[in-house]
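Peer 1: All I have is the shape, not the residue letters:
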């Protein structure tokens, strides 16, 4: 008795799969982005931060003290909205705001030791979420995905005036 060979279906070509509306790269990115943002928001809020506040603390950690106007520009946030983000951070002792000694109109925002500690905890939670999101990818695939996403992001920010930032992501539906 001879064994029948298994029936195999050839994998659809990347073009054929892309032609299916549900496999559109843009749609998949949007849907995955929505789910990723939901999970990241949960990780950040578990540590008492919004994604925007997490971004603010991260900028202060990476760049050091910044003037409020620089922080507003860097986060693509109106000055009045930035104040509503900084007030609770300052009340919790995560940042301080002081007048610049050389320019009394300028307020400098500084990350405190408590802010650094909170940022570390929220960053660890964020890494756990990312590990879950990308668990099916190997290290090299994850690095390649990061590279490709950065390339798309950089291309968008070069060609358009606005690209998604943590401030715009706070406004997404929950």
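Peer 2: That came in fine, so what should we check first? Remember, predicted model here, so these are calculated numbers, not experimental data.
Peer 1: going forward, measure contacts between C-alpha atoms and count neighbours the same way
Peer 2: Fine.
Peer 1: Figure out the helix or strand that residue 47 lives in.
Peer 2: Using DSSP states H and E, residue 47 sits in no helix or strand.
Peer 1: quick one: the helices in this protein?
Peer 2: 14-19, 25-45, 51-63, 68-74, 79-91, 113-133, 139-159, 166-169 (DSSP state H).
Peer 1: how about those in a markdown table, adding mean neighbour count and distance to residue 106?
Peer 2: Below are these laid out as a markdown table (neighbours: other Cα atoms under 10 Å; distance: least, Cα to Cα, whole Å):
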| stretch | mean neighbour count | distance to residue 106 |
| --- | --- | --- |
| helix 14-19 | 10 | 51 |
| helix 25-45 | 16 | 29 |
| helix 51-63 | 19 | 16 |
| helix 68-74 | 16 | 7 |
| helix 79-91 | 15 | 12 |
| helix 113-133 | 16 | 22 |
| helix 139-159 | 12 | 28 |
| helix 166-169 | 18 | 22 |
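Peer 1: Any idea which of these gets closest to residue 101?
Peer 2: helix 68-74 (14.5 Å; Cα to Cα).
Peer 1: Okay, one more to line up with it:
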């Protein structure tokens, strides 16, 4: 145990909510730092991954898929469009809406981010075996499904 943990009261070390929050904060820092090194953010990755998985979408649909607030999503799409990673075009069925599409440079950037995030996940989960990682993911999915 490191010095911080030996100075933490047992009742705090035993709280799953606290452990999850601390792990989440560490994971968030790690992922954010790795994405920043690639000139990206979590919301960039979420939009690119959603477009890759499900195809072109309206901004409203992308907001629902990714959990990015609509007002924030506009800025994210603007950034990705400036980088030629997505294209935004009027919806032929409803000219008031835009359809966002992943571009080839966007797909290439997504592949790079996938590799970067895989490395970050490996670093975060380094203390665990492959079987323990799978178990942890399954347990976390169960907790979140309630």
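Peer 2: Now that the structure is in, tell me what you want to look at. These numbers were taken from a predicted model, which means no experiment stands behind them.
Peer 1: Indicate which one of the helices of structure 1 is closest to residue 105 of structure 1.
Peer 2: helix 68-74 (10.4 Å).
Peer 1: Make a markdown table from the helices of structure 1 and add distance to residue 98 of structure 1 to it.
Peer 2: A markdown table is the format used below for the helices of structure 1 (distance: least, Cα to Cα, whole Å):
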| stretch | distance to residue 98 of structure 1 |
| --- | --- |
| helix 14-19 | 53 |
| helix 25-45 | 26 |
| helix 51-63 | 14 |
| helix 68-74 | 10 |
| helix 79-91 | 11 |
| helix 113-133 | 16 |
| helix 139-159 | 32 |
| helix 166-169 | 23 |
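Peer 1: quick one, which of the ones you listed is nearest to residue 100 of structure 1?
Peer 2: helix 68-74 (10.7 Å).
Peer 1: Find me the equivalent region of that closest one in structure 2.
Peer 2: Alignment of helix 68-74 of structure 1 against structure 2: residues 59-65, by TM-score structural alignment.
Peer 1: Mean deviation, the matching stretch versus structure 1?
Peer 2: Overlaying structure 1 shows stretch 59-65 of structure 2 at a mean distance of 1.2 Å from the equivalent residues (mean Cα distance after the TM-score superposition for structure 1).
Peer 1: chain center to that stretch, what's the gap?
Peer 2: Here stretch 59-65 of structure 2 is found 15 Å from its chain centre; the criterion is Cα atoms, centre = their mean, to the nearest Å.
Peer 1: so who does residue 103 of structure 2 touch?
Peer 2: Contacts for residue 103 of structure 2 (Cα atoms under 8 Å, 6 or more residues apart in numbering) come out as 84-87.
Peer 1: of those, closest to residue 115 of structure 2?
Peer 2: Using Cα to Cα, those come closest to residue 115 of structure 2 at residue 85, 17.2 Å.
Peer 1: just checking, that closest one touches residue 106?
Peer 2: Yes. Counting by Cα atoms under 8 Å, residue 85 of structure 2 does reach residue 106; the two are 3.6 Å apart.
Peer 1: gap between the closest residue to residue 55 of structure 2 other than its chain neighbours and residue 85 of structure 2?
Peer 2: Nearest residue to residue 55 of structure 2 in three dimensions, chain neighbours excluded: residue 101, at 6.9 Å (Cα to Cα, 6 or more residues apart in numbering). Plainly put, residue 101 of structure 2 is 9 Å away from residue 85 of structure 2 if you go by Cα to Cα, to the nearest Å.
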